[in-house]
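S.K.: Have a look at this prediction, sequence included:
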Amino acid sequence: MVRHSFYLLSSVVLARCQTIVFDGRVPATAVAAEFDAADSLFDPDFTKGQSVSFSDLLLFSASDVSLLDTQVNAQSVEVTINDDSIFAPGGANPQTAVRRAELMPNPALSADNVTTTGVKTLHFSVKPSADRPLNTSHEYLVVFLERADFTGNQISLKTGTLLGSDGATKDRLVLLGNTNDGSTPIFSTAFEEGIFTNFAMVMDFNQNNIQVFQSTGSDALVQQTELLPNDLSGNGAFHFGVNKNPIDPGVDVLRTGIQEAGILEGVVYGGIFVEDSADGTVTLS
């Protein structure tokens, strides 16, 4: 397993061990029903529509694996949304203008803010569904870190037509910084059908900065940015899934705007894990 020092940018070393604080890579033997269980890798209750279970929303492929799945015999998982993907926080005030289904680390496996303290690297791979394509006239969040008090996102990875934009990002992934600081663009890359885009996002929660490594397919991750300032305070949880915003939402993105009927869309994920990078290194392959 190759790791890279992100403080000494020219240094590449082999790691003898790896400290993973949350491993969300899905075993090749896993089945959908396991994601409804209390001991699931991901929270069985959040985030999804009230009338559906994750076993209704997830599809698996042991033959379609991403860069960092192969080393642990893991498989990819497709997260889908449909017309019933209406989330109601706490069972009230349903977000009727949004369709969303997102995997979040099971709190039992990520206690004491272990994924959002110190220096951690978030790994994941993502690609569009070939059979359930997104409607890119809409904006989608596909990965984000949401503050524990729900007042904003420290990072947001989006695709589609970003709200208020001209649609130039329809076929791209755009990483944005803290929503409370204006969602400053951090990095952007192509989002292509049939190809996994791999990310490692090094986040220093002490110094409030982020650095991005990225690659495609089976290529090792490559440094794409320097260390960049970004407010990462507030702890919270990572989300991996399809969060589809409405067109022309007006003043309330969650409850006004247009969503067409007959939705069946998905995004494929793999290689999800968070490692401790306090020693200054990050897994590249």
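M.R.: Now that the structure is in, tell me what you want to look at. Numbering: from 1, shown residues only.
S.K.: drop to CA atoms for contacts and neighbour counts, all remaining ones
M.R.: Fine.
S.K.: Tell me, how many residues neighbour the residue nearest to residue 217 when sequence neighbours are not counted?
M.R.: Sequence neighbours aside, residue 196 is the residue nearest to residue 217 in space, at 5.1 Å (criterion: CA to CA, 6 or more residues apart in numbering). Neighbours of residue 196 under the rule other CA atoms under 10 Å: 24.
S.K.: distance of residue 196 from residue 74?
M.R.: 15 Å (CA to CA, to the nearest Å).
S.K.: same check, this time on residue 5
M.R.: For residue 5, the distance to residue 74 - CA to CA - is 26 Å.
S.K.: what does residue 257 give?
M.R.: As judged by CA to CA, residue 257 and residue 74 stand 39 Å apart.
S.K.: Residue 260 now?
M.R.: Distance, residue 260 to residue 74, by CA to CA: 35 Å.
S.K.: can you check residue 188 too?
M.R.: Counting by CA to CA - residue 188 and residue 74 are separated by 27 Å.
S.K.: Alongside the first one, take a look at this:
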Amino acid sequence: MELFSTPFAPQTWHNFAVIVDWTDRTLAVLYSQNGSHLTKVTGVVANTGAAEGAAGRGDFHFGVLKLPLVDLTDTPAEQADVVHFGIQEGDKEGLIYSGVFVEDSRDGISLGHGEVVAPRDVL
């Protein structure tokens, strides 16, 4: 399930916040570039991938998935299996992850530069 996408630009710092409501099983995304304040870029979206009840609470993963290029020598079935087949390009770029954390937002959501707003004002 894709919540939000944006092209990465060289020399640009990308800031993301994902608001997770574990009880109602919903998600929302805030985004900004460089030193700008975070702003809402999605509505509240049902988190259909989370199980109901205690089993669906607290599971958090963070990462970037780089899909391979199609290898024309692979069969069509192999070309569809991006986990096991394809051509992975060498790395010519770098990614820096900074400030990846989970926080309780009941007392407010930080938009940057000391500005904190109530969750209801963002959602």
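M.R.: Now that the structure is in, tell me what you want to look at. Please read these numbers as outputs of a predicted model, since none were measured by experiment.
S.K.: Superposed, how do the two chains score by TM?
M.R.: TM-score for the superposed pair, counting by TM-score structural alignment, normalised by the length of structure 2: 0.65. Supporting figures: 98 aligned residues with a CA RMSD of 2.2 Å.
S.K.: In structure 2, what residue corresponds to residue 257 of structure 1?
M.R.: The alignment partner of residue 257 of structure 1 in structure 2, by TM-score structural alignment, is residue 86.
S.K.: For burial, what's the neighbour tally of its match?
M.R.: 19.
S.K.: Would you map the strands across structure 2?
M.R.: Secondary structure of structure 2 (DSSP state E): strands at 14-21, 26-33, 39-40, 45-46, 109-112, 115-117.
S.K.: Of those strands, which is nearest residue 100 of structure 2?
M.R.: Residue 100 of structure 2 sits nearest to strand 14-21 of all these, at 9.4 Å, using CA to CA.
S.K.: That closest one: average distance to aligned residues in structure 1?
M.R.: Here the mean offset of strand 14-21 of structure 2 against structure 1 after fitting is 0.8 Å, by mean CA distance after the TM-score superposition for structure 1.
S.K.: and for that strand, what are the contacting residues?
M.R.: By CA atoms under 8 Å, 6 or more residues apart in numbering, the residues outside strand 14-21 of structure 2 that reach it are 8, 26, 27, 28, 29, 30, 31, 32, 33, 34, 38.
S.K.: In PyMOL, how would I select just the buried ones from those?
M.R.: Typed into PyMOL, the next command selects the buried ones out of those (criterion: 16 or more other CA atoms under 10 Å):
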select buried, resi 26+27+28+29+30+31+32+38
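S.K.: Can you report how many residues lie near the aligned residue in structure 2 for residue 284 of structure 1?
M.R.: Taking TM-score structural alignment, residue 284 of structure 1 has residue 111 as its aligned residue in structure 2. Applying other CA under 10 Å, we find 19 residues neighbouring residue 111 of structure 2.
S.K.: hmm, back to that, between residue 5 and residue 74 of structure 1, which one's more packed in?
M.R.: Ranked by neighbour count (other CA under 10 Å), residue 5 of structure 1 and residue 74 place residue 74 first, with 24 against 16.
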